[in-house]
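K.L.:
here are the coordinates; sequence isn't available:
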């Protein structure tokens, strides 16, 4: 199987978390044709987004769909609870990350430079992010997202928490983890997980490379 997309993307990283937890042989690659809008890549994913997983069943895209596809095709070790209520809770956490946390968080990434920062946008996105985290806090149990086992809910949380940890100090408005103790517990647990620690290192390397290239292009 081939997974198209870089670990820098929170959506690609989510899939990588599931792939590595299941110990699957998946090769990571850049989109064919050199970019997401190339004819070759659009033939696999007509929306031109990442990630896309290509294997014996053909292309599968959208990160949560890929994760659930892998869960059904390779059920061991399980990454969804056995009971319907637990599965619904896992999916709710994933949706909360997608709909209420990542939009505010990713909206802040364009405001990192204090010399070009739009204070109104920052305030709007911080408020959006705070609301998202407040809701997420009520969904989590600890020590992992849903209790004692790592699930797809954790795979959704890992990249979001990486970006929170990496970029929120630049704004100095609020300590997201101090204000959300269960989220802090989950983050502590995840970082101590060797597979997650390896993924976080890959994300950090990918981000550092991106920032170096952006600085070089700006100079």
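P.N.:
Structure's in. What do you need? Bear in mind that the values here come from a model prediction, so they are computed numbers and not experimental data.

K.L.:
make it CA atoms for all contacts and neighbour counts henceforth
P.N.:
Fine.

K.L.:
correct me, but residue 38 touches residue 44?
P.N.:
No - the criterion here is CA atoms under 8 Å, and residue 38 misses it with residue 44 at 10.2 Å.

K.L.:
between these two, who's got more neighbours?
P.N.:
Legend: neighbour count by other CA atoms under 10 Å for residue 38 and residue 44, higher for residue 44 (18 against 13).

K.L.:
how far away is that one from residue 33?
P.N.:
11 Å (CA to CA, to the nearest Å).

K.L.:
Residues contacting the top helix by length along the chain, please?
P.N.:
Ranked by number of residues, the top helix in the chain under DSSP state H is helix 194-218. Outside helix 194-218, the residues within contact range by CA atoms under 8 Å, 6 or more residues apart in numbering are 6-8, 13, 16-17, 20-21, 158-159, 162, 190-191.

K.L.:
do stretch 11-19 as well
P.N.:
Here stretch 11-19 has contacts from 5-7, 25-26, 50-51, 63-64, 66-67, 70, 79, 152, 155-159, 195-196, 199, 203, using CA under 8 Å, 6+ apart.

K.L.:
among those residues, which ones are buried?
P.N.:
Neighbour counting by 16 or more other CA atoms under 10 Å classes 5-7, 50-51, 63-64, 66-67, 70, 79, 152, 155-159, 196, 199, 203 among those as buried.

K.L.:
mind listing the strands for the protein?
P.N.:
Counting by DSSP state E, the chain has strands at residues 2-4, 27-29, 52-55, 58-61.

K.L.:
Report all helices and strands that the third one contacts.
P.N.:
Applying 3 or more CA pairs under 8 Å, 6 or more residues apart in numbering; DSSP states H and E, one finds that strand 52-55 makes contact with strand 2-4, strand 58-61, helix 63-73.

K.L.:
Need the winner for burial among the ones you listed.
P.N.:
Mean neighbour count (mean count of other CA atoms under 10 Å) peaks for strand 2-4 among those, with a mean of 21.

K.L.:
Put this next to the previous one:
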């Protein structure tokens, strides 16, 4: 069975939880905030998510332990191929990996700092937070343009739900939590988001802490 060490407020963990629920297979979520010692035995980085797959108990092989959100998500997609969340054709798969890499560089690289410091009163940290929020906002401007140019686009860069959607939606869900203003030019992107927020796999992926982020 798949075991996912997940933080209840972590956007990286949220991405993987969406993928797991989209696959509708058996798995167990382990709260890393409660099981921090166990997490530290699995990874030296003290970061979530961490996936453990006890793939061959009978032969007593070691469990497969995976770090990194994209590696974990792709493994789940290949291990449980229905529904398919990445293209099969190599060139299209590479394009999606590049798009995921862009999301990580322009959006997700800032998230751990925000999560750790969003409540800080330190003027220097608050200045850094404001700078990061502006960078995220500018990156979302570019994504919003994609939706503005195709007002009927139901999914992000595809004609079906993919890992790109599972990666973008946790950021859009947290805009209020991070106090990032939703611009008028984002209207089509936010319409997309509201539709996908009602997707069964997304609703099932939310923790109690995450549900409160959008209020």
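P.N.:
Sure, I can see it. None of these values were measured; they are calculated from a predicted model.

K.L.:
circling back: export the strands of the first structure as TSV, with columns for distance to residue 181 of the first structure.
P.N.:
Listed next are these as TSV, based on distance: least, CA to CA, whole Å:
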stretch	distance to residue 181 of the first structure
strand 2-4	34
strand 27-29	34
strand 52-55	34
strand 58-61	34
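
K.L.:
Helices of the second structure, residue ranges please.
P.N.:
Using DSSP H, helices in the second structure cover 11-23, 36-42, 69-79, 90-106, 111-117, 123-149, 163-173, 187-197, 200-205, 208-211.

K.L.:
Just put these in CSV and tack on distance to residue 2 of the second structure.
P.N.:
Below are the helices of the second structure laid out as CSV (distance: least, CA to CA, whole Å):
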stretch, distance to residue 2 of the second structure
helix 11-23, 9
helix 36-42, 14
helix 69-79, 9
helix 90-106, 23
helix 111-117, 25
helix 123-149, 32
helix 163-173, 18
helix 187-197, 25
helix 200-205, 15
helix 208-211, 22
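
K.L.:
any idea which of those is most buried?
P.N.:
helix 11-23 (a mean of 24).

K.L.:
That helix versus strand 2-6: what angle between them?
P.N.:
150 degrees (axes from the mean of the first three to the mean of the last three CA atoms, to 10 degrees).

K.L.:
Just want the angle from helix 11-23 of the second structure to helix 69-79.
P.N.:
Using the same axes, to 10 degrees: helix 11-23 of the second structure against helix 69-79 is 10 degrees.

K.L.:
Average offset of helix 11-23 of the second structure relative to the first structure?
P.N.:
Mean deviation of helix 11-23 of the second structure from its aligned counterpart in the first structure after superposition (mean CA distance after the TM-score superposition for the first structure): 0.6 Å.

K.L.:
and that helix, which stretch of the first structure?
P.N.:
Per the alignment by TM-score structural alignment, helix 11-23 of the second structure matches residues 10-22 in the first structure.

K.L.:
distance of the aligned residue in the first structure for residue 203 of the second structure from residue 203 of the first structure?
P.N.:
Residue correspondence to the first structure (TM-score structural alignment): residue 203 of the second structure is matched to residue 197. Residue 197 of the first structure is 10 Å from residue 203 of the first structure, where distance means CA to CA.

K.L.:
Then residue 39 of the first structure?
P.N.:
As judged by CA to CA, residue 39 of the first structure and residue 203 of the first structure stand 28 Å apart.

K.L.:
ditto for residue 59 of the first structure
P.N.:
On the measure of CA to CA, residue 59 of the first structure and residue 203 of the first structure end up 24 Å apart.

K.L.:
so who does residue 61 of the first structure touch?
P.N.:
Counting by CA under 8 Å, 6+ apart, residue 61 of the first structure makes contact with 45, 50-53.

K.L.:
gap between it and residue 67 of the first structure?
P.N.:
To residue 67 of the first structure, residue 61 of the first structure is 10 Å away according to CA to CA.

K.L.:
Check the gap between residue 208 of the second structure and residue 47 of the second structure for me.
P.N.:
Relative to residue 47 of the second structure, and taking CA to CA, residue 208 of the second structure is found at 20 Å.

K.L.:
Please apply the same query to residue 130 of the second structure.
P.N.:
Here residue 130 of the second structure is placed at a distance of 24 Å from residue 47 of the second structure (CA to CA).

K.L.:
what do you get for residue 145 of the second structure?
P.N.:
Per CA to CA, residue 145 of the second structure is found 33 Å from residue 47 of the second structure.

K.L.:
So what does residue 128 of the first structure match up with in the second structure?
P.N.:
By TM-score structural alignment, residue 128 of the first structure lines up with residue 135.

K.L.:
again with residue 66 of the first structure
P.N.:
Match for residue 66 of the first structure (TM-score structural alignment): residue 72.

K.L.:
Now its match: closest residue in space, sequence neighbours ignored.
P.N.:
residue 66 (6.0 Å; CA to CA, 6 or more residues apart in numbering).

K.L.:
got it, and residue 196 of the second structure?
P.N.:
residue 202 (7.2 Å).

K.L.:
From residue 187 of the second structure, how far off is the one you found?
P.N.:
Distance from residue 202 of the second structure to residue 187 of the second structure, by CA to CA: 20 Å.

K.L.:
what about the closest residue to residue 64 of the second structure other than its chain neighbours, neighbour count?
P.N.:
The shortest distance from residue 64 of the second structure to any non-neighbouring residue, by CA to CA, 6+ apart, is to residue 53 (5.1 Å). Around residue 53 of the second structure there are 16 other residues, counting by other CA under 10 Å.

K.L.:
Return the distance of the counterpart of residue 53 of the second structure in the first structure relative to residue 109 of the first structure.
P.N.:
Aligned against the first structure by TM-score structural alignment, residue 53 of the second structure finds its counterpart in residue 55. Separation of residue 55 of the first structure from residue 109 of the first structure (CA to CA) stands at 33 Å.
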